[in-house]
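[1] Provided below for reference: sequence and predicted model.
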Amino acid sequence: MIKINFLLSIIVTCFAIALSTPACAETASPPAKKMQVVVLESPPFVMKTDQGFTGFAIDLWEESAKRMGLDYEYREASTLQELLDSITMGKSDVAVTELTINAERMERMDFSQPWFDAGLQIMIHQAPPTGFWSFFQQLEENGHLKVYLWMGLGVIVASFLLTALDRRLDPEFPTEWKQGFSESFYHVLSVLTSGKTNHKLLFGSYGTMIAAVWLVMGAGVVAYITSSITSVMTVNSLERRIWVADKDRIDDLTDLKGKIVGTLSGSVASMYVAKAGLSGRGFSTLGNLVKALAENRVDAIVGDQPSLVYLLHQRPDLPVIPVGNVIRHEKYGFALKSGSPIRLKLSKQVMLAWETGLIDRLRKKYFGG
């Protein structure tokens, strides 16, 4: 009897195990979902290449994620606001770019320990260029060169006409076209520039009237050339004096009153400019921001100092320069969606990066020195 009961218990146990096995298989946890990391291109912190993303922030994140054993994939945001919304709405787990840590953002998202000390920088247009080429360009921009060209064409046409008439009406005039044209050209320019000439008067009284009209036209031509050159030189001098005065006077945002100030839309700089009561204009990317300043569409720009300095090193041809000191000190960190379970672990990795010298090595790699 005991043997029968023992056998029955074994059968029941096996049957129960057999029944429970499919259920366990059905309730087994699915493969872990890849962590979504949103990035925003901002050299030298995030740069896009054919092989993927690289840069100061990318290198630091990838080293930290490797040590934490995280599986992730990148998704790119086109604007700063898109990156911030991706974190606050829970579409992404981590944001990697030059993201400033401040109280307003910390109400909507979590941050790691800071990994970069930065600040805001003011930039203005470079001093107006000087020299002959600059003067020549100013003449062209103001339309004077076109007038000069038409004047030159008029002189050549008048010289040809005078040569043709003299060859027919003046027996003492040189018979060769080359010599005759050179004499006519000299007489025409002499009248235009000095109002004097020793050319014979043709056509009697009509010739005298024509000569008088030509003298008046010559006086007008000389007056126009003199005034146009003087005005361009005066404007160049005034622009440079104004630029020097502005450059020496600009130290902080209060010195930008009455000027149009460009910033990156959604950035700390844009909030800072708005709080200062300045007239601000937002741009979607750093490249567009600096381009607007180079094209004089804004009077000054305010942005993150590291990125602006790096851009100038890469594009020394841009006619913009930084002025004043860093006007607001900031710290960059990785942003995480609110309540992120990896915040403490990621902060620990950032602290280790400081302690092991990784951050210093990245600074030298991307900024030099």
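    Received the coordinates, thanks. Numbering: from 1, shown residues only.

[2] can we go C-alpha only for contacts and neighbour counts from here?
    OK.

[3] Pull out the buried residues from stretch 259-271.
    By 16 or more other C-alpha atoms under 10 Å, the buried positions in stretch 259-271 come out as Val261, Gly262, Thr263, Leu264, Ser265, Gly266, Ser267, Val268, Ala269, Ser270.

[4] and what of stretch 34-41?
    Buried residues in stretch 34-41 (16+ other C-alpha under 10 Å): Gln36, Val37, Val38, Val39, Leu40, Glu41.

[5] Repeat that for stretch 341-356.
    For stretch 341-356, the neighbour count (16+ other C-alpha under 10 Å) marks Arg343, Leu346, Ser347, Gln349, Val350, Ala353, Trp354 as buried.

[6] Relative to Met123, how far out is the fifth one?
    This means Val350. Separation of Val350 from Met123 (C-alpha to C-alpha, to the nearest Å) stands at 31 Å.

[7] And for the fourth one?
    From Gln349 across to Met123, the span is 35 Å (C-alpha to C-alpha).

[8] now do the second one
    Look at Leu346 and Met123: by C-alpha to C-alpha, they are 34 Å apart.

[9] which residues of the stretch 251-369 of the chain fall in strands?
    260-264, 279-283, 300-304, 320-332, 335-336 (DSSP state E, counting those that start in this stretch).

[10] So which elements touch the last one?
    Where contact means 3 or more C-alpha pairs under 8 Å, 6 or more residues apart in numbering; DSSP states H and E, strand 335-336 is packed against strand 94-96, strand 110-111.

[11] Please state the offset of the last one from the chain centre?
    Offset of strand 110-111 from its chain centre (C-alpha atoms, centre = their mean, to the nearest Å): 29 Å.

[12] Would you map the helices across the stretch 201-350 of the chain?
    Taking DSSP state H, counting those that start in this stretch as the test, the helices found in the stretch 201-350 of the chain are 204-249, 268-275, 286-294, 305-314, 343-355.

[13] what do you get for the stretch 51-200 of the chain?
    Secondary structure of the stretch 51-200 of the chain (DSSP H, counting those that start in this stretch): helices located at 56-68, 80-88, 103-106, 132-141, 144-169, 177-194.

[14] Return the residues in contact with Arg343.
    Asp110, Phe111, Ser112, Leu336 (C-alpha atoms under 8 Å, 6 or more residues apart in numbering).

[15] Below is an additional structure, to be compared with the one above:
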Amino acid sequence: MSGNLAKLVVWLLMLAVVRCALAQDAPQSLNPSSQPAPTGEALVVATRVLPPFMIREGDGFTGFSAQLWQELAVRTGVNFTWKETANVKEILAAVQAGQAQVGIAAISITSEREQNFDFSQPMFESGLQVMVPTEVDDTFSPLTVLRYFSSGAMPYLLGILALLILIPGHIVWWAERHHKDSPFSHHYIPGIFHAMGWALSAAAGQQNDSPRSRLGRITSIAAVFVSLLFLTYWQAELTSSFTVQQLQGGIQGPDDLPGKRVGTTAGSTSATWAKEHQARLTEYQTIAQAFEALEQKQLDAIVFDSPVLLYHAASAGRGKVRVVGPVFRKENYGILFPRGSDAPRKINLRKRVNEALLKMREDGTYDRLYQQWFVAAE
């Protein structure tokens, strides 16, 4: 009897070991009900309205960053409430003052911010871009005119004009310098200046002095004929250049912004960039205020995060604004935590969020979110 009891105990122990092993090897379900149950006091998450990352929806938010954090909260087992702010400067202040334990929207990871805060793994790769009104810019300034004559075929045309003055001028002066009735001095200076003035008049179709020698007259006829062809082409190219410049406007990218009226949000990396590049900067509490100022022609351009500008240009700003130039100053966005958030007494929240974020990239959840908010819009 005791032998049978011993065998029964052994079999029960083996069964328990097998069940434990199977439980450890079983894959975790993506169903929220299988995730850790939220425990403890609700975290306060500071954010701001910033389509397509954060979009107001009833009493809460939707958008790429909103849905990303909601999934992370489920996976890490935390409760949270939203705390809405006006801009990134207020998000930083709320987290630093302890009014919020997390900040998320489109917060750029910078070395300066890293000194005062902790960041998650990068959650989005972005950069800055320029937005301008779609209206034709028909104002002309010395800088605009200089740009016309330094672009396209204009430098080559100016070079040809110089040759049309120098070559005929030298030929006519050489042929006329010893003629007794020549209007040109036989001395190189000032004779050559007089001859080049004659050549310039010939290029314009107006000759004040006629050469006396046969070579001078032949050169004069040839110069007038070539000049007529040149002036016809010049006029066509000049008209085309002015038309293109008017259609494009005066700002085509970040290199055109020094001295221009530029708007962005207060405390942002785009504001720092604009100050460093001598733009006439106006800082707004929200990017929506900057959009309104641009449409009312109070600004020449906006510098801000590329995804936000592209989303606005394709939605509320369609037909009113356009995004120009390349993406510059590449940046990574991260989730913001107070400094020292990995300390044991602070529940290692950043570490848990990083692990969950990496798992979202591995299982395809991140890619599905990205395609929902960005690829579909493109």
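    Structure received. This is a predicted model, so every value here is computed, not measured.

[16] related to what we said a few turns ago, comparing the helices of the stretch 51-200 of structure 1, which comes out most buried?
    helix 80-88 (a mean of 19; mean count of other C-alpha atoms under 10 Å).

[17] Alignment lookup: Leu349 of structure 2 to structure 1.
    Taking TM-score structural alignment, Leu349 of structure 2 has Ile342 as its aligned residue in structure 1.

[18] what's that match in contact with, if anything?
    In this structure, Ile342 of structure 1 makes contact with no residue, judged by C-alpha under 8 Å, 6+ apart.

[19] Stretch 188-203 of structure 2 corresponds to what range in structure 1?
    The aligned range for stretch 188-203 of structure 2 in structure 1 is empty, by TM-score structural alignment.

[20] list the buried ones in that stretch?
    191-203.

[21] Likewise for stretch 107-126 of structure 2?
    For stretch 107-126 of structure 2, by 16+ other C-alpha under 10 Å, it's Ile107, Ser108, Ile109, Phe117, Asp118, Phe119, Ser120, Gln121, Pro122, Met123, Phe124, Ser126.

[22] give me the stretch of structure 1 that that stretch matches.
    Mapping stretch 107-126 of structure 2 onto structure 1 (TM-score structural alignment) gives residues 99-118.

[23] end-to-end on the matching stretch?
    First-to-last residue span, stretch 99-118 of structure 1, C-alpha to C-alpha: 10 Å.

[24] Excluding its own residues, what touches it? List them.
    By C-alpha under 8 Å, 6+ apart, stretch 99-118 of structure 1 touches 87-88, 268, 304-306, 329-340, 343-344, 346-348, 350-351, 354, 359.

[25] do the same with stretch 123-143 of structure 1
    145-146, 228-229, 232-233, 236, 239-240, 243-244, 247, 293-294, 296, 299-302, 319-323.

[26] go with 6 Å
    By C-alpha atoms under 6 Å, 6 or more residues apart in numbering, the surrounding residues in contact with stretch 123-143 of structure 1 are Leu145, Arg240, Ala300, Ile301, Pro319, Val320, Ile321, Pro322, Val323.

[27] Then stretch 272-279 of structure 1?
    Contact partners of stretch 272-279 of structure 1, identified using C-alpha under 6 Å, 6+ apart, comprise Ile260.

[28] what's the matching range in structure 2 for it?
    The aligned range for stretch 272-279 of structure 1 is 273-280, by TM-score structural alignment.

[29] So which bits of that stretch are buried?
    For stretch 273-280 of structure 2, the neighbour count (16+ other C-alpha under 10 Å) marks Ala274, Ala279, Arg280 as buried.

[30] So what does Lys83 of structure 2 match up with in structure 1?
    So Lys83 of structure 2 corresponds to Arg75, using TM-score structural alignment.

[31] can you check His312 of structure 2 too?
    In structure 1, His312 of structure 2 lands on Leu311 (TM-score structural alignment).

[32] how deep is that match tucked in, by neighbour count?
    For Leu311 of structure 1, the tally of surrounding residues (other C-alpha atoms under 10 Å) stands at 18.

[33] Give me the nearest residue to it, chain neighbours excluded.
    Leaving aside its chain neighbours, Leu311 of structure 1 sits nearest to Pro43 (7.5 Å; criterion: C-alpha to C-alpha, 6 or more residues apart in numbering).

[34] So which residue is dead centre in structure 1?
    Val290 (2.5 Å; C-alpha atoms, centre = their mean).

[35] counterpart of Asp363 of structure 2 in structure 1?
    Correspondence of Asp363 of structure 2 to structure 1, assessed by TM-score structural alignment: Thr356.

[36] quick one: its match from Phe111 of structure 1, how far?
    Distance from Thr356 of structure 1 to Phe111 of structure 1, by C-alpha to C-alpha: 21 Å.

[37] again with Phe53 of structure 1
    Phe53 of structure 1 is 21 Å from Phe111 of structure 1, by C-alpha to C-alpha.

[38] Same check on Phe6 of structure 1?
    From Phe6 of structure 1 across to Phe111 of structure 1, the span is 61 Å (C-alpha to C-alpha).

[39] same thing with Asp93 of structure 1?
    11 Å.

[40] Overlap in contacts, the two.
    The contact lists of Asp93 of structure 1 and Phe111 share Leu336, where a contact means C-alpha under 6 Å, 6+ apart.

[41] Identify the residue of structure 1 aligned to Leu50 of structure 2.
    Match for Leu50 of structure 2 (TM-score structural alignment): Ser42.

[42] Oh, that last question was meant for Leu166 of structure 2, not what I typed.
    In structure 1, no residue is equivalent to Leu166 of structure 2 according to TM-score structural alignment.

[43] Onto which residues of structure 2 does stretch 206-218 of structure 1 map?
    The counterpart of stretch 206-218 of structure 1 in structure 2, using TM-score structural alignment, is absent.

[44] in that stretch, what's buried?
    Neighbour-count burial for stretch 206-218 of structure 1 [16+ other C-alpha under 10 Å]: Ala211, Trp214, Leu215, Gly218.

[45] out of those, who's nearest Ala32 of structure 1?
    Here the nearest of those to Ala32 of structure 1, counting by C-alpha to C-alpha, is Gly218; it sits at 87.8 Å.
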